[in-house]
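Visitor: quick one, structure for this:
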Amino acid sequence: MFEPAPAQFFVRRPSYPWFVVGTVCIGTFIGQVDGSIVQLALPSLEDAFGAPLDAVSWVALGYMLAFASVLPVFARLAEIAGRKTLYLAGFALFGLWSALCGLAPTLPVLIGFRILQGMSGALLGANSVVILVAAAGPERRGKALGIMAAAQAVGLSIGPALGGVLLGTLGWRWIFWVTVPFAVLGTALGWLIVPRTKAFAGDPRFDAPGAILLVPALATLLLAISEAHAWGLSTPLIACAVGAPLLLGGFIWRESRAPAPLVNLSLFRSAAFSAGSVGVLVSYGMLYGMFFAMSFALVRGYHDQPLAAGLRLTIVPVALGLVAPNSGALSDKRPRLLMLVGMALCAASALAMARLLDGTPGSLTGVMVGLAAFGAGLGFYIAPNNNATMSAAPADKSGVAGGLLNLLRISGGAVGVAASSAVLAWGLETTTGMHERTAGAPEAALLAAVGDVLVLLAVFGALGGAMAIIRNDPKADARKAAAAPSGALKPS
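Guide: Model (predicted):
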C-alpha cells in the first residue's frame, strides 16, 4: 500500500520521535473525548428526535460495536499492507463522519454515521500504539506510553464538561462537530510526521471467515442485551439470543484453528490472563455504565443544566486519573489487595448512591462523593489489573496481549451501556408502565430505575473482585503459555 514519506523537516530533528508521539496522542485524545461526551448527550438526543431510550442508546452502542468488530480486522490488514495510510484514513474518515453526525436529520441516520465513525476510530486504534512504540524505541517506550495514557485521561475528563458547555449553548450537533478540527489537524500532521511502515507480517494470509463471524457475533450479543426488554419474547430476540452464542462459538472454533487468526486465543490458556481479561471487560463496563446512568439521573432526576451535569460526571475520570498512577506503581507488591480494595470501593459507592438518589439538592453532595469514590475505585483496579494481565503474557506476545486488551476495553464499554440501558428501561416500566422514553417520567421512578443500574454495576464490581481472587501466579502462567505452540500475533 502506498505510504507518503514524512517531511524531512521533522525527520532531521532530534525530537522527531516526540513529534510522532504527539501526533498519535491527538487521535487518542479525540477518541476519549468522543466516548465520554456522547453519554451526556443521550437525554438531549431523546428530546431532539422524540425517540425511545433503547433507540437512543444506539448512538453510543453503534460506535462501540463497530469499533470492536473491525479492530482485529484492521489490525491484521495493517500488519499485511502497512500502517500509515490506514492511520491517515482513520483520521480523515473520523472527521468526515463526525461532521455528518452533526448534520444528521433523523436518529437512524445519526446511528448509521456513528457506526461509520466507530469503524474509522478502529483504524486509529488498531495502529496508534504500534506506531508510537516503533517511533519511540525501547529507551523511550515507557515515557511515550505514559504520555499517551495522559492524553487518554485528559480526553476522558474533558468530555463531560465540554459536552455540558456545548449542549447548554450551541446544541447537540456541536458535540460531534467539536472533534472535526482535531481530525483535520491529525490528518495533516500524520501525513507530514508519521513514518512509513518498516515491519510487515511474515505471513500475509488474512482470516476472512473469522472476520465474517466476528461482526454478527458481537452485533447479535449487544442486540440481545440492549433490546431484550423492548422486544420481549419475540422472534428477533430469540434469533439474537440463539445466534450470539452460536456465532461466538463459531468464531472461537475458527480462531483456534486458523493458520493466521485475527485474535490469538492461546493467551487464554493462562488463568491469570483470562481472569484479567474479564476484569478489563467489567471495569470498563462499569465506567461507561456509570456515565450512561448518571447522565439521565442528573439531567432528568435532578434537572441539572447540561454544564452542571457534565462537571459532576467529570469527577469520575478525574478521580480515576489521580489514583491510577499511584496504584500502578504499587501493583507489583500487592496487586490482588489493590484490586479487591478498588472493586469493594466501586461496589460500595454504587450501592450508596442507589440509596442517596432522591432528586433533592441536599443529596447531591453525597452523590458527588460517591462518584469520586467510584472513580477512585476504578483507579485502584484498572492499572494493577492491566499490569497483572500483561505480566501473564509471554514477552514475545506482549503486542498481542495489548491488542486484546484494547478490544476488551471497547467491548466492555459496549456491554456496560447495553446492560445499563436495558435495566433502566426495565426499571421505568416496572414502576410507571412507561417503556419508551425517560422524558416525562416521574423523577422518583426515574431515579429508582437508575438505582437499579447502580446495583447492576455493583454486581459487576463483585465479579471484578472475584477475578482478582481466582487469578493464578502470572509468572507461572506466562511460562506455560511460552511453552505452548504459538499462533500468529494478533492484533497489535
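
Visitor: rest of the way, CA atoms for contacts and neighbours
Guide: Fine.

Visitor: please identify which helix or strand holds the closest residue to Leu340 other than its chain neighbours.
Guide: Among residues not flanking Leu340 along the chain, Gly465 sits closest, at 5.2 Å (Cα to Cα, 6 or more residues apart in numbering). Assigned by DSSP states H and E, Gly465 belongs to helix 443-470.

Visitor: buried stuff in that helix?
Guide: Of all the residues in helix 443-470, those buried under the rule 16 or more other Cα atoms under 10 Å are 443, 445-468.

Visitor: what sits against the residue nearest to Leu340?
Guide: 339-340, 343-344 (Cα atoms under 8 Å, 6 or more residues apart in numbering).

Visitor: how about TSV for these, with distance to Pro325 added?
Guide: Below are the contacts of Gly465 laid out as TSV (distance: Cα to Cα, whole Å):
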residue	distance to Pro325
Met339	14
Leu340	17
Met343	17
Ala344	19
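
Visitor: in helices, which of the residues you listed fall?
Guide: Among these, the members falling in helices (DSSP state H) are 339-340, 343-344.

Visitor: Throw these into TSV and include neighbour count and distance to His229, thanks.
Guide: Below are those laid out as TSV (neighbours: other Cα atoms under 10 Å; distance: Cα to Cα, whole Å):
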residue	neighbour count	distance to His229
Met339	29	33
Leu340	22	33
Met343	31	28
Ala344	21	29
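
Visitor: quick one: the residue nearest to Leu340 from Ala388, how far?
Guide: Counting by Cα to Cα, to the nearest Å, the separation of Gly465 from Ala388 is 14 Å.

Visitor: please apply the same query to Gly27.
Guide: Distance, Gly27 to Ala388, using Cα to Cα: 27 Å.

Visitor: which one's more surrounded, those two?
Guide: Between Gly27 and Ala388, counting by other Cα atoms under 10 Å, Gly27 is the more crowded of the two (28 against 25).

Visitor: ok, the more buried one touching Ala126?
Guide: No - using Cα atoms under 8 Å, Gly27 is not in contact with Ala126, being 11.4 Å away.

Visitor: the stretch 1-150 of the chain: strands as residue ranges?
Guide: Here the stretch 1-150 of the chain has no strands by DSSP state E, counting those that start in this stretch.

Visitor: let's verify the residue sitting nearest the centre point of the chain: helix, strand, or coil?
Guide: Centroid-nearest residue in the chain: Ile410, 3.2 Å away (criterion: Cα atoms, centre = their mean). At Ile410, secondary structure determined by DSSP: H, G, I helix; E, B strand; the rest coil is helix.

Visitor: I'd like the structure of this one too, to check against the first:
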Amino acid sequence: MQQTTGEKTVSRGWILFGAALATLMSSLDTSIVNIALPTIITDLHASFAQAQWVVLSYMLVVTSLIVGIGRLSDLFGKKRLYLIGLALFSLTSLFCGLSPTADWLIAMRALQGLGAAVLMALSFAIVSDAYHGMKAGHALGILTAMVAFGIALGPTLGGLLLSAFSWHAIFIINVPFGLLACGVIWVFLPGKTFQEQTWRFDWPGMIVLALTLGCYAFAMTEAEELGFTSPLVLGLLGGAVSGVLLFLWLERRVMSPLLPLQIFRNATLSISLLVSVLVYTVMMGVILIMPFFLSEGESYSSVLTGLLMSTGALITALLSTPVGLLANRFGARPIMAIGVALMVVGCLFMSTITIKAGIAGFTFRLAIINIGLALFQTPNNTAMMESALPSQRGLISGLLSLARTLGLTTGASFMGTIYASMVAIAAQTGVTHPQAVEAGTHGSFLVASALIGIAFLLTLLVLRIQRKPVTNKQDTALSQPTSTGKLSLDEQHTSI
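Guide: I've put the predicted structure just below:
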C-alpha cells in the first residue's frame, strides 16, 4: 500500500532514530571499555596483553570488514543485513557481560566488532535512502553527532557504570537499546526498493581486503609500543602493501568486484576520502596528546583533564546538526573548506600553547579545532552520500567509515610517535618534565598543522573541480561500471 506524505515523514523519523541509536552504541563501545580494563584484569585474572586484545579485537574486526559489509548490503539488501548486525551486536554484548574468562571476552568482543562493523557501514546509507530526493544534511548531522557523543561519553559513562555496578554493566547496557533499535528498524525500514542484482559477491576480494586492512591496523597498533623499525611492524606493513597489490590485481579480473576501482576515477570521491583520513589522523593526535599536556604539563587532576577533553567532542556533537542545515542551504563543499581552514588555525594556535595557558587558553584552542571538525564532518558525509548512486550507498558509507577508522588508527601511532620523540629530545636538553611536555606538544602540532594544511589544499582542489560546468546529471554521480565493466562516456567528465 502506498504511504501518504505524513506516513513517510513519520517513517523517516523513526528510521533516523533507530540508526542514531545504533550509531551511538557502536561508537560508545570503541571507548567505553578502556576505563574498565584494570578491573577486568583483576576480576578475570587476565594479563595486560589479554586486556589489550579486549580493545584490539573489536577494532581490528571493524576496520577489516567495514568496506566488504557495505558492498554486501548493496547486493543483498540493507535492511536484512542491518537487522542481523543489530541482533549480533546486542547478543554479543550480553555474552561479553557474562564472560567467565578473558579469552571468552576477547572472542565475544571480536564478534561484537562484526556487529558494529555492520552498524557503522550501513547507518549513513539507510538514512540516505530514507531521505532520498530530499536535503539530508540535518539527518546525517544527527548521525555524525552520535559518533562524537559516543566518543565523548564513553569514558564518563563507563566510569559511572563501573562505580555503580561492575564492568559487566558496560556491555549489558547495550542489550535493551539494541533490541529497541532492532524493533524500530524492523517496523519502519522498507526492504530493498531498487532492482535486485544478479552479480556474485566477491568473497576472495573481501578476504584479501580484510587481511590487508587487519595487517595495517595491527601494525599501527604495535608501532605505538615497538616503534616503526620493529621487525614485526615492518613485516605487517609489508604484508599490507602486498595485500593491496593482490587486491588490485583481483579486482581488475572479477565480474562483480567488491570495490569497483572505477569509482576512484571520480576526483571528488577520491580526494574527499583522503582528506577524511588526514583530518581524523590529526584529531587522534589531539585526543592522544592533549591529556598528557593537561596532566603532566599543567598538573591537572584526571577528573579535570577528562572534563576538559570532553568539551571538544561535545562542541562537535552539538554543532553537527546545525551544520547539516547550513550545508543544505549553502552547499557542503564551501562549509567543508571553512571547517578545514579553522582546523589549520586551531592546530597552529595549539603549537604555541604554554604550560601557563590555563583552562581558558586550552579551551579556546580546542574549541577552534572542534568547531572546524564539525564544519567538516557533516558536510563531507552529506556530500558523499547524496552524490552516491542508490546501488552504491552501502559501499560509499563503508568507505566513509573506513576513512575515519584508518585516520584514527594511523593518528594514534604516527602522532604518538612524533610526540614521544619530541619529548625525549627536549628532555635531553636538561629542561624540566613539564617543559619537555610543552616542547613535545609544540612540535607535534606543527606536524599536525602541516597535515591539515595539505587537507585544506585538497579541499580547495575539490571546490575547483566542482566549479567546472557539467552537462549531465550523471556527471555528478559517483561512477559505476556499465554492463561491459567500463565507465560510460558521461562518467568520464568527472574522472581524473
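
Visitor: thinking again about what came up before, what about the helix holding Gly465 of structure 1, how far off from structure 2?
Guide: Taken over the aligned residues, the distance from helix 443-470 of structure 1 to structure 2 averages 3.7 Å (mean Cα distance after the TM-score superposition for structure 1).

Visitor: thought Leu211 of structure 2 was touching Ser242?
Guide: No - counting by Cα under 8 Å, Leu211 of structure 2 stays clear of Ser242, with 10.5 Å between them.

Visitor: ok, those two, which is more surrounded?
Guide: Higher neighbour count among Leu211 of structure 2 and Ser242: Leu211, with 20 against 13, using other Cα under 10 Å.

Visitor: OK, contacts around the more buried one?
Guide: 64, 240, 243.

Visitor: now the strand or helix carrying Met146 of structure 2: buried residues?
Guide: Using DSSP H and E, Met146 of structure 2 falls within helix 137-164. By neighbour count with 16+ other Cα under 10 Å, helix 137-164 of structure 2 contains the buried residues 137-159, 161-162.

Visitor: what do you get for stretch 307-323 of structure 1?
Guide: Going by neighbour count (16+ other Cα under 10 Å), the buried part of stretch 307-323 of structure 1 is 307-321, 323.

Visitor: distance from it to structure 2 after superposition?
Guide: Mean for stretch 307-323 of structure 1 is 2.9 Å (mean Cα distance after the TM-score superposition for structure 1).

Visitor: you'd agree Ala488 of structure 1 is up against Pro259?
Guide: Yes - in this structure, Ala488 of structure 1 is within contact of Pro259 by Cα under 8 Å, at 7.2 Å.

Visitor: rewinding a little: ok, the ones in helices among the contacts of Gly465 of structure 1 vs Gly118 of structure 1, which is closest?
Guide: Gly118 of structure 1 has its nearest neighbour among those in Met343, at 29.4 Å by Cα to Cα.

Visitor: what lines up against the closest one once you look at structure 2?
Guide: Under the alignment (TM-score structural alignment), Met343 of structure 1 pairs with Val340 of structure 2.

Visitor: OK, contacts around that match?
Guide: By Cα under 8 Å, 6+ apart, the contact list for Val340 of structure 2 reads 279, 372-373, 375-376, 452, 455-456, 459.

Visitor: ok, 6 Å please
Guide: Val340 of structure 2 is in contact with 372, 456, counting by Cα atoms under 6 Å, 6 or more residues apart in numbering.

Visitor: how close does it get to Thr459 of structure 2?
Guide: 8 Å.

Visitor: next: Val423 of structure 2.
Guide: Plainly put, Val423 of structure 2 is 32 Å away from Thr459 of structure 2 if you go by Cα to Cα.

Visitor: and Thr352 of structure 2, by the same measure?
Guide: Thr352 of structure 2 is 25 Å from Thr459 of structure 2, by Cα to Cα.

Visitor: ok, Leu88 of structure 2 next?
Guide: 38 Å.

Visitor: on the three-state scheme, the aligned partner of Ala419 of structure 1 in structure 2 is what?
Guide: Counting by TM-score structural alignment, Ala419 of structure 1 lines up with Phe414 in structure 2. For Phe414 of structure 2, the assignment made with three-state DSSP gives helix.

Visitor: and the nearest residue to Phe10 of structure 1 once chain neighbours are set aside, how many neighbours?
Guide: In this structure, Phe10 of structure 1 finds its nearest non-sequential neighbour in Tyr16, 5.8 Å apart by Cα to Cα, 6+ apart. By other Cα under 10 Å, 19 other residues sit near Tyr16 of structure 1.

Visitor: got it, and the one 3 residues further on?
Guide: Phe19 of structure 1 is surrounded by 21 other residues when neighbours are defined as other Cα under 10 Å.

Visitor: Ala488 and Pro259 of structure 1: which is more packed in?
Guide: The residue with more neighbours, out of Ala488 of structure 1 and Pro259, is Ala488; 20 against 14, by other Cα under 10 Å.

Visitor: surely that one and Ala260 touch.
Guide: Yes - counting by Cα atoms under 6 Å, Ala260 is a contact partner of Ala488 of structure 1 at 5.2 Å.

Visitor: which residues of the stretch 351-496 of structure 2 fall in helices?
Guide: 358-387, 393-427, 433-466 (DSSP state H, counting those that start in this stretch).

Visitor: between those, which one is closest to Ala267 of structure 2.
Guide: Each of the helices of the stretch 351-496 of structure 2 was scored for nearness to Ala267 of structure 2 using Cα to Cα, and the closest is helix 433-466 (7.5 Å).

Visitor: is Ala347 of structure 1 in contact with Val459, as I believe?
Guide: No - using Cα under 6 Å, Ala347 of structure 1 makes no contact with Val459, being 7.2 Å away.

Visitor: count residues in the vicinity of Pro190 of structure 2, would you?
Guide: Residues near Pro190 of structure 2, counting by other Cα under 10 Å, number 15.
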